[in-house]
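Enquirer: Kindly generate the corresponding structure for this input.
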Amino acid sequence: MAQRVETRDDGAAKTPPRPLWFLLTAWVLTLAGLGISIYMTISHFDKDSLVCSSGKTLDCHAVTSSKYSELLGIPVPILGLAFFVGFAVLVSPQALRSELPLLRWGRLASVSVGVLFVAYLMSAEFVLGKICTWCTAVHGITILLFVLVLFDEFRRIGQID
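Expert: Have a look, this model is predicted:
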C-alpha cells in the first residue's frame, strides 16, 4: 500500500491540515486555562476573592498561601498566566498554519515543561495533604493540552521538515 505525500514548491512534504475538533479543543482548553489563571492571579493578591470549599482535604486557601505558592519569588498563578498567554500565541491560526519548526517545537516544549510543572505542583499538594480544585482544573487542562500536542505530532509522523 503506497502513501501519497503532497509536497510544497520547495520539495518538502506538506503537512496535512489539522482537524477542526483539534483547533476548537485547543482553543477551548487554552481559554479555560487562561481564565482560571487570571482568576487565580487576582486571588493571589486579594485572598478574599478566592471562592473554594474548605475541608479536611479540599482547601484552596491552604495550597495558594503555602510556601509552594511562589517559585523563585514569582507567584505560581503568574507563571500559569504566562504559560497560557504564550500557548495562545502558539495555537493562534497564524502559528498553526506556519510551517516553521520553531513554532511546532515551541508548542511541544511548552506543554512538556507545563506537565513537568504540574507534576511538581501535584507533589506539593501531596506534601501539604491538601488539594486545590482550581489548581486541579489547571493541571487537567495542561495535561489535556499535552495530549493534544502529542496527537498533533503523531499525526505528522512520516512528514519531513
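Enquirer: can we go C-alpha only for contacts and neighbour counts from here?
Expert: OK.
Enquirer: and the host helix or strand of L103, what does it pack onto?
Expert: According to DSSP states H and E, L103 maps onto helix 101-128. Contacts defined by 3 or more C-alpha pairs under 8 Å, 6 or more residues apart in numbering; DSSP states H and E place helix 101-128 against helix 76-90, helix 133-155.
Enquirer: Next, the second sequence, to be compared with the first:
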Amino acid sequence: MTFARRSVAQIILLVLSVIGIGVSIYLTYVHYNSGALVCTTSGLVNCERVLSSMYSVVPGTSIPISVPGLLWFLVSGALAAVAWLARPALRLVRLAEFAWCCVGLLTVLYLVYVELVRLHTICAWCTSLHVIILVMLLITVVSLYNGEGNAYDDEEDEEVLPSKAASRR
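Expert: All right, here's what the predicted structure looks like:
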C-alpha cells in the first residue's frame, strides 16, 4: 500500500475523531448546562429521554457518558496522528488502533442495547457517534487486511540493497 493511500486512511480516522470530539463536547456541554438539545423528542428518536436517563452517566458518578466518549475520541485521534506521521507505519500502532476500535465497538453494542431494550428509544447524537466508531473500526480492519503497517507497505518505500536486488531477478 502506498504512502498516499495509507495517509488517506489515517486522515479519515483523524477527521472522524475530530467530529466525535465535537459531538462529545456538545453533549457534555448540554449535560452540564441543561441546554436544549437540537434533536427530536417524539417517537423512536428522543435524545432528551436517553440523555436524561440513569444510563447517561458513568455508574456511581454524575459524569456524563459523553466524557469517556470524548476521551475515547481523543485517544483515537492521537493514534491516527501517530500512524499518519510514522513512516513506514508501525504495525504496533495499527494494531493499537484496531484494538482501541474494538473496545469502542463493545461499548457501542452495550449502549445500543440500553437504548433499544431498556429505554425503547434512541438518541440521534449518540447514534452518530456509534456510526463513527463503526466506520473507524472498518477502516482499521481494511488497513490491517491490506497490509498497512507492515515494516514496508510496498517496494517503492523500501531501499533495495544489492543482495536483495539480485535475489529478486
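Enquirer: TM value for the aligned chains?
Expert: TM-score of the superposed chains, computed with TM-score structural alignment, normalised by the length of the first structure, equals 0.80; 146 aligned residues with a C-alpha RMSD of 2.2 Å.
Enquirer: that older thread, could you list the buried residues of the helix holding L103 of the first structure?
Expert: For helix 101-128 of the first structure, burial by neighbour count (16 or more other C-alpha atoms under 10 Å) applies to 103-104, 107-108, 110-112, 114-115, 117-118, 121-122, 124-125.
Enquirer: ok, now stretch 61-79 of the second structure?
Expert: Neighbour count says stretch 61-79 of the second structure has 64-67, 69-70, 72-74, 76-79 buried, by 16+ other C-alpha under 10 Å.
Enquirer: contact partners of it?
Expert: With C-alpha atoms under 8 Å, 6 or more residues apart in numbering as the test, stretch 61-79 of the second structure has contacts from 13-14, 17-18, 20-21, 24-25, 27-28, 31, 55-58, 93, 96-97, 100-101, 104.
Enquirer: what about that stretch, distance to the chain center?
Expert: 10 Å (C-alpha atoms, centre = their mean, to the nearest Å).
Enquirer: do the same with stretch 109-116 of the first structure
Expert: 7 Å.
Enquirer: cool, and stretch 129-144 of the second structure?
Expert: 6 Å.
Enquirer: What is the mean deviation of it from its aligned residues in the first structure?
Expert: Stretch 129-144 of the second structure, aligned to the first structure and superposed, deviates on average by 0.5 Å (mean C-alpha distance after the TM-score superposition for the first structure).
Enquirer: In the first structure, what stretch matches that stretch?
Expert: Under TM-score structural alignment, the match for stretch 129-144 of the second structure in the first structure covers residues 138-153.
Enquirer: re earlier: reformat the helices and strands packed on helix 101-128 of the first structure as CSV; add distance to S53 of the first structure.
Expert: CSV is the format used below for those (distance: least, C-alpha to C-alpha, whole Å):
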stretch, distance to S53 of the first structure
helix 76-90, 19
helix 133-155, 8
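Enquirer: Leaving out sequence neighbours, find the closest residue to L29 of the first structure.
Expert: I141 (6.0 Å; C-alpha to C-alpha, 6 or more residues apart in numbering).
Enquirer: Any idea how many residues pack against that neighbour?
Expert: As a burial measure, I141 of the first structure scores 20 neighbours (other C-alpha atoms under 10 Å).
Enquirer: That one and M122 of the first structure, how far apart?
Expert: 14 Å (C-alpha to C-alpha, to the nearest Å).
Enquirer: Also M40 of the first structure?
Expert: Taken as C-alpha to C-alpha, the span from M40 of the first structure to M122 of the first structure is 16 Å.
Enquirer: R104 of the first structure now?
Expert: 27 Å.
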